[in-house]
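S.K.: next come a sequence and a model predicted from it.
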Amino acid sequence: MNIFKILALGCTISVFLSFSSTQAAEWNYEQELQQGCGKLKQYARLGKQYYDQKQYAKALTQFEDQAAWSHFCQINAEESGVNVTDREIEIANNNVGLTYAKLSKPLWARAWFLRNPDSKMSQFNLSQLPKMQQSTSLAGTYVAKNGFGQWDTITVKKLKNAYQIEFEGYYFGLRGLIYGPNLGSFEVEMPLNQKHAVYHYEDCQIDLTFASHPQQGQQIVVEEQQNTSGCGFGHNVSASGTYLKVEAK
């Protein structure tokens, strides 16, 4: 009987500790969410301050935080207590794009403006960028937009006889900016004289096609076959999409 009481007591303590840990994690999340959302005006103010001072690298850090948290706080408005409009997200994204333009990185600027392609603000800023310079080399960094101001990335490196292609992708849940995303990655090689690659792994097949768009420049169109459970990606991670070239190698 005494043994039963001790075991029962131990079970009660274990359940209590588990419940307390859950409460603590929830409280920490809400605290971090509210603190992050409470800094939105600060990110915008400091970004503009550095931008006006022509300290563009410092401005970029602030504006990228503004863009990420603006979207995150909008999605989690009930818990954060902060209401963010679509217009404010457009402004944040364009702030990043304008800063990249000042840093002489028009490809990155274009990608950020295209996060809101139907925005008149984005369309105007796109019209101010220099004309696309077409390159014959496929090597470089390509990105496709993800949630909360983040990007999925494909890196293409030119080797002696082939291009090495590396994909890194994410899935951000509702709390992903704080808890972190699910991850997925793969690597594949493509002959130098080709513009199409296929990644195979178990029942996973992913097609990558290199193309050129007159307004958007070099890009990679990625298509997954219907059954991608064998790709080994984290939950809800997908490689599908159009990736814009933002850096040359």
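M.R.: Structure received. Residues are numbered from 1 along each chain as shown.
S.K.: drop to CA atoms for contacts and neighbour counts, all remaining ones
M.R.: OK.
S.K.: which parts of stretch 208-215 are buried?
M.R.: Applying a neighbour-count criterion of 16 or more other Cα atoms under 10 Å, one finds 208, 210 buried in stretch 208-215.
S.K.: any chance you could list what contacts it?
M.R.: 132, 138, 195, 196, 197, 198, 218, 219, 220, 221, 222, 223 (Cα atoms under 8 Å, 6 or more residues apart in numbering).
S.K.: what's the neighbour count on the first one?
M.R.: The burial count assigned to residue 132 is 14, neighbours taken as other Cα atoms under 10 Å.
S.K.: now do the last one
M.R.: Counted with other Cα under 10 Å, residues neighbouring residue 223 total 17.
S.K.: against residue 247, how distant is it?
M.R.: 22 Å (Cα to Cα, to the nearest Å).
S.K.: also the fifth one?
M.R.: Relative to residue 247, residue 197 is positioned 20 Å away (criterion: Cα to Cα).
S.K.: of these two, which one has the most company?
M.R.: Set side by side, residue 197 and residue 247 show more neighbours around residue 197, with 18 against 15, by other Cα under 10 Å.
S.K.: any idea whether the closest residue to that one other than its chain neighbours is helix, strand or coil?
M.R.: Distance criterion Cα to Cα, 6 or more residues apart in numbering; nearest residue to residue 197, sequence neighbours excluded, is residue 208 at 5.1 Å. For residue 208, the assignment made with DSSP: H, G, I helix; E, B strand; the rest coil gives strand.
S.K.: okay, now the one to match up with it:
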Amino acid sequence: MKVLLPALLTAGFLFSAQSLAKIDEPDVEADCEKIADYAALGNAAYQKGDYVKAADHFRDQVAWSEFCQHPQSALATAYNNSALAYLRQGQLRKARAWLALAAEDKKSQYNLSRMQDSLAALAKPTSPVGEYWQYAGFGSWNTVEVKAKGDRYEIHYDGLYMGAMALYYGPNIGEFTAVAAIKDQQAVYHQSDDSDYGGTCDVEMVFSDENVALKTHGDCGFGHNVRADGEFVRVAP
């Protein structure tokens, strides 16, 4: 499969921390001034062919660009940089997930158009086995991972809530693992009230070729504002 590789986007941007000054102006301002450095480090790694390291630096560019409330055009550049680093690794679906964060941006549309033939050539999934992403903010993703386990599946959910100061204090987190059958493209995680993690809850999961939709009923005892809900897009295989 031949993958068309668009040119990398780089940019450095000015920072204004007025809305965050009341929190910790010296630290916030200094950290926000590092965004151009993250972009430059990512670009340097990208040019050397170290696309894993480039993706790490571009993720930092994304996270701090969002935190520091850069304009949408700057965020789109950071998302596209992350997408191109994954594209160079041959991870087309992950690249597409990053581009979808700024789907209306012309850079995203151009890069996605260059990927369309390669995406169309990917083998159609034959089972729910794979990895699924849902954007949590600040460069981080909620994930669902599905592995075959005999005639059933091991389903692992990792969820995050990226609060306003998550880049300093970390996110709220929640997770579950279920070994279950997936029948008619549906599965359920059930947690009883004697669980170590919280009260009774059920997480319904509905799979399709390219995504899984989660819906939680009850309180699973995750971190504050963490909830297994919404659509997750397939990013692997």
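M.R.: Sure, I can see it. The structure displayed is predicted, hence computed values, not measured ones.
S.K.: rewinding a little: which of the contacts of stretch 208-215 of structure 1 are buried, as a PyMOL select command?
M.R.: Buried residues among these (16+ other Cα under 10 Å), as a PyMOL selection:
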select buried, resi 138+197+218+219+220+221+222+223
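S.K.: what is the nearest of the contacts of stretch 208-215 of structure 1 to residue 123 of structure 1?
M.R.: residue 132 (15.4 Å; Cα to Cα).
S.K.: where does that closest one land in three-state SS?
M.R.: Relying on three-state DSSP, one would call residue 132 of structure 1 coil.
S.K.: check residue 167 of structure 1 too.
M.R.: Residue 167 of structure 1 - assigned by three-state DSSP - is strand.
S.K.: show me the contacts for the aligned partner of it in structure 2.
M.R.: Residue pairing (TM-score structural alignment): residue 167 of structure 1 is matched to residue 157 of structure 2. Applying Cα under 8 Å, 6+ apart, we find residue 157 of structure 2 in contact with 142, 143, 144, 145, 175, 176, 177, 228.
S.K.: what residue in structure 2 is paired with the residue nearest to residue 197 of structure 1?
M.R.: Per TM-score structural alignment, residue 208 of structure 1 is aligned with residue 205.
S.K.: how about residue 123 of structure 1?
M.R.: Residue pairing (TM-score structural alignment): residue 123 of structure 1 is matched to residue 109 of structure 2.
S.K.: separation between that match and residue 186 of structure 2?
M.R.: Taking Cα to Cα, one finds residue 109 of structure 2 at 33 Å from residue 186 of structure 2.
S.K.: how many neighbours does residue 126 of structure 1 have?
M.R.: Neighbour count of residue 126 of structure 1, defined by other Cα under 10 Å: 24.
S.K.: following superposition onto structure 2, what is the mean distance for the one helix or strand it maps to?
M.R.: Using DSSP states H and E, residue 126 of structure 1 maps to helix 120-127. Superposed on structure 2, helix 120-127 of structure 1 shows a mean distance of 1.8 Å to its aligned residues (mean Cα distance after the TM-score superposition for structure 1).
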